[in-house]
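Novice: Compute the structure for the input listed below.
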Amino acid sequence: MVPWRISTTGVSIALRVTPRGGRDDFDGIEQLSDGRSVLKVRVRAVADGGEANRAVLALLAKSLGVPKASVTLLSGATSRLKQIAVEGDPARLAEALRQLASAKSTGMRN
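Specialist: Coordinates of the predicted model:
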């Protein structure tokens, strides 16, 4: 099960973010204890004043090859679990996400 859903205008992605993670990178797909899948993301930025959120949006835009304006935080502004919308060609975005997620995938975590 992948942590993104394709729509007519792009994709919606479920993320689990680790602020102050030492680097800006993706850590594969993780299945949460409730069965949902999330794309794990770590950023160097701290979770203060929206810095980590801005870093996540910038990392996604750069990694998916879309303008920053195409990446929007839908929910989870103050949570580690976030929902992000990315506008663009759905097929291309889904393929790019598959490549990012295939780098590393992990098992279930509580």
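Novice: From here on, just use CA atoms for contacts and neighbour counts.
Specialist: Fine.
Novice: separation between the spatially most central residue of the chain and Ile29?
Specialist: Residue closest to the average C-alpha location in the chain (Cα atoms, centre = their mean): Leu15, at 4.2 Å. Leu15 sits at a distance of 9 Å from Ile29 (criterion: Cα to Cα, to the nearest Å).
Novice: let's see this one next to it:
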Amino acid sequence: MSWLQMDEAGVTLTLYIQPGAKKTEVVGLHGEALKIRLHAPPVEGQANAQLIAFLALHLAVPKRAVTLLSGEASRAKRVRVMGVEAGRVRARLIPA
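Specialist: Here you go, the predicted model:
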């Protein structure tokens, strides 16, 4: 299984989230998931909201195109992003 799965409408991302970090950034791969550090704490959905905003900004899609599929209260999350291709996701999220 890859951290990035594509279909005709968009992509599904498998992510590992580290909330409460010094800054929000993509770290790289963590097993079969893409690891993202978030500055927001894991309190009352703050980290999930920051994750959606971060992905929308970096993938140049509206926030409504980013949906949390699973992992609302977990570090392991699956996120659906509509209207974006896998190549663009890799280019914008994988650290150089």
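Novice: Could you get me the TM-score between them?
Specialist: Superposed pair, TM-score by TM-score structural alignment, normalised by the length of the second structure: 0.92. Supporting alignment: 95 aligned residues with a Cα RMSD of 1.3 Å.
Novice: that older thread, correct me, but the residue nearest to the centre of the first structure touches Arg42?
Specialist: No. Leu15 of the first structure is not in contact with Arg42 according to Cα atoms under 8 Å; the separation is 10.0 Å.
Novice: Quote the end-to-end distance of stretch 62-70 of the second structure.
Specialist: 20 Å.
Novice: coming back round to it: okay, and the common contacts of Leu15 and Ile29 of the first structure?
Specialist: Shared contacts of Leu15 of the first structure and Ile29 (Cα atoms under 8 Å, 6 or more residues apart in numbering): 3, 38-40.
Novice: Which of those fall within strands?
Specialist: Among those, the members found in strands (DSSP state E) are 38-40.
Novice: average distance between the lengthiest helix in the second structure and the first structure?
Specialist: Using DSSP state H, we find that the single longest helix of the second structure is helix 46-59. Compared with the first structure after the fit, helix 46-59 of the second structure shows a mean deviation of 0.4 Å (mean Cα distance after the TM-score superposition for the first structure).
Novice: which outside residues touch that helix?
Specialist: 19, 38-42, 62-63, 65-68, 72, 84, 88-89, 92-93.
Novice: can we see that at 6 Å?
Specialist: 40-41, 62-63 (Cα atoms under 6 Å, 6 or more residues apart in numbering).
Novice: need these in JSON lines with secondary structure and neighbour count, can you?
Specialist: Formatted as JSON lines, the contacts of helix 46-59 of the second structure follow (DSSP: H, G, I helix; E, B strand; the rest coil; neighbours: other Cα atoms under 10 Å):
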{"residue": "Ala40", "secondary structure": "coil", "neighbour count": "20"}
{"residue": "Pro41", "secondary structure": "coil", "neighbour count": "15"}
{"residue": "Pro62", "secondary structure": "coil", "neighbour count": "15"}
{"residue": "Lys63", "secondary structure": "helix", "neighbour count": "15"}
